[in-house]
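Trainee: from the sequence below, what's the structure:
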Amino acid sequence: MSTVDIEGWNFATRQVHAGTEHHAGHRPRATPIYLSAGFVFDDFAQASGRFDGSEDGHAYTRVSNPTHAALERRIAALEGGAGALFVGSGQAATSTALLALAASGDHIVASSSLYEGSREFLRETLARFGIAVTFVADNADAAQWRRAITPRTRALFAESIPNPKNDLLDIAAVAQVAHDAHIPLVVDNTLASPYLLRPIEHGADIVVHSASKFLSGHGTVLGGVVVDAGRFDWAADDRFPQFSLERGPDGRTRIERAGELAYLDFARTLAMRFGPAASPLNSFLVLQGIETLSLRVQRQSDSALAVARWLERQPEVAAVDYSGLDSSPSRDLARTYLPRGQGSVFGVTLRGGLAAARAFIDAVTLFTRMSHLGDVRSLVLHPGSTTHVGRTEEERVASGIDPGLVRLSIGVEDPDDLIRDLAQALVAARAATSDAATPAAPETAAAASARVVEAGAR
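Mentor: You can find the predicted model right below:
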């Protein structure tokens, strides 16, 4: 059995071929689905070797599986990491990544602009484990990150493209802060995907993904990935004894056992014990999705920019939070970190508040009302009444989640058709509110659709 050599290949080629193994005697072109709970041992010695780590191979799918392994190799190759771990969901990836770093009495510094599930995991679940969290208000302000660090801080955590506000992370600056304090930077790269941005190239130490989103791309599976850059010096001091000091039954530390993959080895053990295992069918479907990642994400980003520019010019719209727009406070960071495209998920705030948002969402016909992102289909959601419903009104205001904010995830449909659908939904939004900031004269759906031609969808 041999693994395909990808040295020197460009991204579009890697996304199709990286991680592929050739088996002597049988060579399926697609990665097989090893739909088995466990794997047969040749003899007593092999079984023992699989469990003590002295022999390569798979023993039980909760720990590893050949289909998972192929996906892990491919994602590690695309992100520029030394290795990866595939788990049951994006939330499982985040929890595994952080719990491998912090224990009771420790501290994590995180961005306040996060996916709500991640924020609640940090704020509530980790608190129950005795892990404190400080949230930084401004992603791009390195000084805020530096001031939040304490002697017990074990990780900095943020999203490359925050959901849904698009207030980008200055990865290199925050990575420098982390490394000055000898702390790893963990970046959730879900909304960018490795096609648009590879945080490891800018100093991140660990990258996580919800593979359910852009990596799979079709809204059919759940999965999460932890990618280890393999370059953080875990033995520089005693902050991370789980890697450098604690010894297993074999008398070795994680570093002695796994070298540059000490963190990933520990994370895999942690995941094995907590049990967020994914089905091999899911890893197969994510592999299939990755083969078209660059094609989908480029199209989605291009369309999102066209849609965002059009929306920004509409009288019913108060603001569009998209880093590709010249009006975005993150525009300079987008030029640095996202030159290929700025992603396809962003927030749109309607002038009519909640009434306008309700009418707008109920009126769309092409956009799907759904709690998901990164699908080939365009999606719409109202964060204030769904993902952020657990926050107080004051917390939502502080986070920029206005009652009139709707979140769009742009798919691969024709942008002219998307704009036509949004135009008629804006008519409904305007009819539902008497906001003086919107035009008083009535407008038909046909007239609204004519805006598409005037503005130029592309």
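Trainee: can we go C-alpha only for contacts and neighbour counts from here?
Mentor: OK.
Trainee: could you pull out the helices for the stretch 51-200 of the chain?
Mentor: Here the stretch 51-200 of the chain has its helices, by DSSP state H, counting those that start in this stretch, at 66-79, 90-99, 116-120, 126-128, 142-148, 171-180, 193-196.
Trainee: let's see this one next to it:
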Amino acid sequence: MSDRLPGFSTLAVHAGAQPDPTTGARATPIYQTTSFVFNDADHAASLFGLQAFGNIYTRIGNPTNAVLEERVAALEGGTAALAVASGHAAQVVVLQQLLQPGDEFIAARKLYGGSINQFTHAFKSFGWNVVWADPDDIASFERAVTPRTKAIFIESIANPSGSITDIEAISTVARKAGVPLIVDNTLASPYLIRPIDHGADIVVHSLTKFLGGHGNSLGGIIVDAGTFDWSTGGKYPMLSEPRPEYHGIRLQETFGNFAFAIACRVLGLRDLGPALSPFNAFMILTGIETLPLRMQKHCDNAKAVAEYLAGHPAVASVSYAGLASDKYNQLARKYAPKGAGAVFTFSLKGGYDAGVSLVSKLQLFSHLANVGDTRSLVIHPASTTHSQLDDAAKIKSGAGPDVVRLSIGIEDKEDLIADLEQALGA
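Mentor: Got it, this is the predicted structure:
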């Protein structure tokens, strides 16, 4: 191949993969094994001491997973990546490297309901404290910074509202505070937005969604941008201080611009254990090969459906950044010029009861708690994904009582509109 840098579609098919050296298999094999044979005692010792790269045990790494990690890192423009069992697992592993008991991180209020619950409740048992900020008010992130702040967490496209976050503006706040910016890029995928290009230091995904794309495999991934200096100020001892379990190695000093990905693997994944199945890695790799084709179809369909809903008499409002009238349209043009994503919400004039009724009347849309499938999906967040919040918190997160969330698939848009028409008419 020439010296030119491969394009996105080429990377989606080829990054990280070579024909299998033993069999010549062109598709990445599923290395369905728990463990790997060492060459000799010295080889084993060097692997366990982080003096050589290689395979030890599938909880820590696996060749199938390694192809997935390299591919997503290439698509996101990062230096390295780590695949784990789910998007939630990715968030736990990331923050374990950054936070000590009593520390804080700032998070945008507009987040997936499961993340709000995880941050608010589950993380309390670790002594990690979340401070909420409004992504529509950048100054609220600045006001939230304290000496205990260790990270800022946002979504590039917020779930469920589909609103676009001003990544560069919040990155400026993170730089000033001397903390890394973590961006959940699940709803955008790197096809639409590459957060590292806009100042993100760490990117996380639920691979379950658009990257896998077929609703058949759970997974999560962490991408290291290689942009943050973990040794500054002693804020991040997991990376800057000698690690007793590895004979005093300082990860930042030893591994440089991919030290964070290494820390997540050898301090997080190794000890917490949320390993990704090699079979799931294989399924997700297969999905990624068609990511550019699927995402463009998702976005084109979503815009058509949003335009239809915006003109329907039963609909009070539509929140889709791809509409010219939407408050986030300028941010969508800046960050996601190829399309504003496939997930958005709309409000019904009939309120809560109308939302619950609508999801039961749709026939082509599947009523379930997922997004990013080839199939079109629907849910009423206030009664499901965000039901643990009070009404005020639901509204702040974009999941008010009258809101319905759609994840638009790759079917014919005319059929999707016809299904909505019959359900709204009923």
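Trainee: TM-score for these two?
Mentor: Here the TM-score for the pair of chains, by TM-score structural alignment, normalised by the length of structure 2, is 0.97; 424 aligned residues with a Cα RMSD of 1.4 Å.
Trainee: can you say which of the helices of the stretch 51-200 of structure 1 is nearest to Val317 of structure 1?
Mentor: helix 116-120 (24.2 Å; Cα to Cα).
Trainee: can you give me the helices in the stretch 251-400 of structure 1?
Mentor: 254-258, 262-274, 280-290, 293-312, 331-337, 353-363, 393-398.
Trainee: can you add mean neighbour count and distance to Phe346 of structure 1 and give those helices back as JSON lines?
Mentor: Below are the helices of the stretch 251-400 of structure 1 laid out as JSON lines (neighbours: other Cα atoms under 10 Å; distance: least, Cα to Cα, whole Å):
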{"stretch": "helix 254-258", "mean neighbour count": "19", "distance to Phe346 of structure 1": "40"}
{"stretch": "helix 262-274", "mean neighbour count": "20", "distance to Phe346 of structure 1": "32"}
{"stretch": "helix 280-290", "mean neighbour count": "23", "distance to Phe346 of structure 1": "22"}
{"stretch": "helix 293-312", "mean neighbour count": "22", "distance to Phe346 of structure 1": "8"}
{"stretch": "helix 331-337", "mean neighbour count": "18", "distance to Phe346 of structure 1": "14"}
{"stretch": "helix 353-363", "mean neighbour count": "21", "distance to Phe346 of structure 1": "15"}
{"stretch": "helix 393-398", "mean neighbour count": "13", "distance to Phe346 of structure 1": "16"}
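Trainee: closest one to Arg119 of structure 1 among those helices?
Mentor: helix 393-398 (12.3 Å).
Trainee: check the mean deviation of the closest one from structure 2.
Mentor: Mean deviation of helix 393-398 of structure 1 relative to structure 2 after superposition (mean Cα distance after the TM-score superposition for structure 1): 2.7 Å.
Trainee: who touches that helix?
Mentor: With contacts defined as Cα atoms under 8 Å, 6 or more residues apart in numbering, helix 393-398 of structure 1 is touched by Gly384, His388, Asp402.
Trainee: can you flag the buried ones in these?
Mentor: Using 16 or more other Cα atoms under 10 Å as the burial test, those include Gly384, His388, Asp402 as buried.
Trainee: which single one of those is nearest to Ala110 of structure 1?
Mentor: Using Cα to Cα, those come closest to Ala110 of structure 1 at His388, 17.6 Å.
Trainee: export the helices of the stretch 51-200 of structure 1 as TSV, with columns for distance to Arg296 of structure 1 and mean neighbour count.
Mentor: Compiled in TSV, those are given as follows (distance: least, Cα to Cα, whole Å; neighbours: other Cα atoms under 10 Å):
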stretch	distance to Arg296 of structure 1	mean neighbour count
helix 66-79	16	23
helix 90-99	20	23
helix 116-120	25	16
helix 126-128	35	16
helix 142-148	33	17
helix 171-180	25	20
helix 193-196	10	23
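Trainee: a markdown table for the ones you listed, including distance to Phe214 of structure 1?
Mentor: Shown next, in a markdown table, are those (distance: least, Cα to Cα, whole Å):
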| stretch | distance to Phe214 of structure 1 |
| --- | --- |
| helix 66-79 | 12 |
| helix 90-99 | 12 |
| helix 116-120 | 18 |
| helix 126-128 | 27 |
| helix 142-148 | 29 |
| helix 171-180 | 21 |
| helix 193-196 | 7 |
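Trainee: nearest residue to the middle of structure 1?
Mentor: By Cα atoms, centre = their mean, structure 1 has its centre lying nearest to Thr190, at 1.7 Å.
Trainee: show me what it aligns to in structure 2.
Mentor: Aligned against structure 2 by TM-score structural alignment, Thr190 of structure 1 finds its counterpart in Thr186.
Trainee: how about Val397 of structure 1?
Mentor: Using TM-score structural alignment, Val397 of structure 1 sits opposite Ile395 in structure 2.
Trainee: now do Val136 of structure 1
Mentor: By TM-score structural alignment, Val136 of structure 1 lines up with Ala133.
Trainee: done for today, thanks.
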